[in-house]
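In: Sequence below, structure please.
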Amino acid sequence: MASISSRRLQKELKEIKTEGCPVGITLLEAENFDKWLFSIEVMGESQYQGEAYTLMFRFPPMYPIESPAVQFVVDQTHQSPVHPHVYSNGHICASILGTDWSPVLSVVSVCVTLQSMLASCKKKERPPDNDQYVSRAPDNPKKTRFHYDDDTV
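Out: Sure, this is the predicted structure:
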């Protein structure tokens, strides 16, 4: 891994371990700088009250210049939230993970943003193209060119 990436991840991990995470966010695994797992739970009243989800971060060699691949873990024991921007395979359509990524964003700030995205959801539903997307989706969500609602034509 590139030294800038490992230095940045070491700094972020140290901050998480000394300062902790915001309420509802828990570091589950960060054994290496390839993949980290977090649990996120929306606090307060929301469509997702009492539900927790596992987020997986995979870091490219050029992190933080390049965004991490972030998705909800989906397996026998984990589900992705039913949300208009979250596919049933765990892929997330959020501009901060794509065109609006900035190196000033951190792993924790991404978790907080996704936590907020869930908290503000008014109706639990999948994206309209969920079945079509999931049937042809790559393993890595970064290989998808999502169309964001705020994209200009």
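In: C-alpha from now on. contacts and neighbour counts both.
Out: Noted.
In: Can you give me the buried ones in the helix or strand that contains residue 8?
Out: Here residue 8 sits within helix 3-19, counting by DSSP states H and E. Within helix 3-19, the residues that qualify as buried are 5, 6, 9, 13, 16, counting by 16 or more other CA atoms under 10 Å.
In: Could you tell me how far the closest residue to the third one other than its chain neighbours is located from residue 121?
Out: Spatial nearest neighbour of residue 9, excluding adjacent residues (CA to CA, 6 or more residues apart in numbering): residue 33 at 6.8 Å. Distance from residue 33 to residue 121, counting by CA to CA, to the nearest Å: 32 Å.
In: Second chain to compare with the first, below:
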Amino acid sequence: MTTVAAPSRKQALSKIACNRLQKELVEWQVNPPVGFKHNLTDNLQRWVIEVAGAAGTLYANETYQLQVDFPEHYPMEAPQVIFLHPAPLHPHIYSNGHICLDILYDSWSPAMTVSSVCISILSMLSSSSIKQRPADNDRYVKNCKNGRSPKETRWWFHDDKV
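Out: This is a model prediction of the structure:
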């Protein structure tokens, strides 16, 4: 069963964010990234995207769901992206679905799109040589009780092997 986390913000999207997301949605429908399927809803502020593990990787024949919540000032501010339960076993993905990936935080650029984020996440999954949780998974997840957003975490990006 899939659970959906509360949105990170209650504010409505700005006009700029709405225009940008509508443009990205049209582009997605015309040219979707390989291995992804957007489950269309009437909620422009939250997208649920199916991710198919790439052939020839540890995640081949597996499917996961990403939840993408867009902040009021997207694309100037990064979306919140998490895996819905069950999250894949990966050294940079916590059991609560939080993803340790620099482009979602410190390295975000307004030039990035939902498609480019999805491709980066699939690349991260595909390059993994082991299926395991981060070493600090239990401690981190315990500290994230009560709906804490991954954007409230001070991530330390030090592992470029996975």
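In: from the buried residues of helix 3-19 of the first structure, which is closest to residue 24 of the first structure?
Out: residue 16 (13.5 Å; CA to CA).
In: what about the residue positioned nearest the centre of the first structure, which SS state?
Out: The residue lying closest to the centre of the first structure (CA atoms, centre = their mean) is residue 70, at 3.9 Å. Assigned state for residue 70 of the first structure: strand (three-state reduction, DSSP: H, G, I helix; E, B strand; the rest coil).
In: show me the residues around it that make contact.
Out: Going by CA atoms under 8 Å, 6 or more residues apart in numbering, residue 70 of the first structure touches 55, 56, 57, 58, 91, 92, 97, 141.
In: mind running it again at 10 Å?
Out: 35-37, 55-59, 90-94, 97, 107, 110-111, 140-142 (CA atoms under 10 Å, 6 or more residues apart in numbering).
In: can you check residue 44 of the first structure too?
Out: 24, 50, 119.
In: Select only the buried ones of those in PyMOL?
Out: With 16+ other CA under 10 Å as the criterion, this PyMOL line picks the buried residues out of those:
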select buried, resi 119
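In: Of the contacts of residue 44 of the first structure, which belong to helices?
Out: Members of the contacts of residue 44 of the first structure lying in helices (criterion: DSSP state H): residue 119.
In: Which member of the contacts of residue 44 of the first structure is positioned nearest residue 65 of the first structure?
Out: Of all the contacts of residue 44 of the first structure, residue 65 of the first structure sits closest to residue 24, with 27.1 Å by CA to CA.
In: For the second structure, which segments count as helices?
Out: Under DSSP H, the second structure gives helices at 15-30, 114-126, 137-143.
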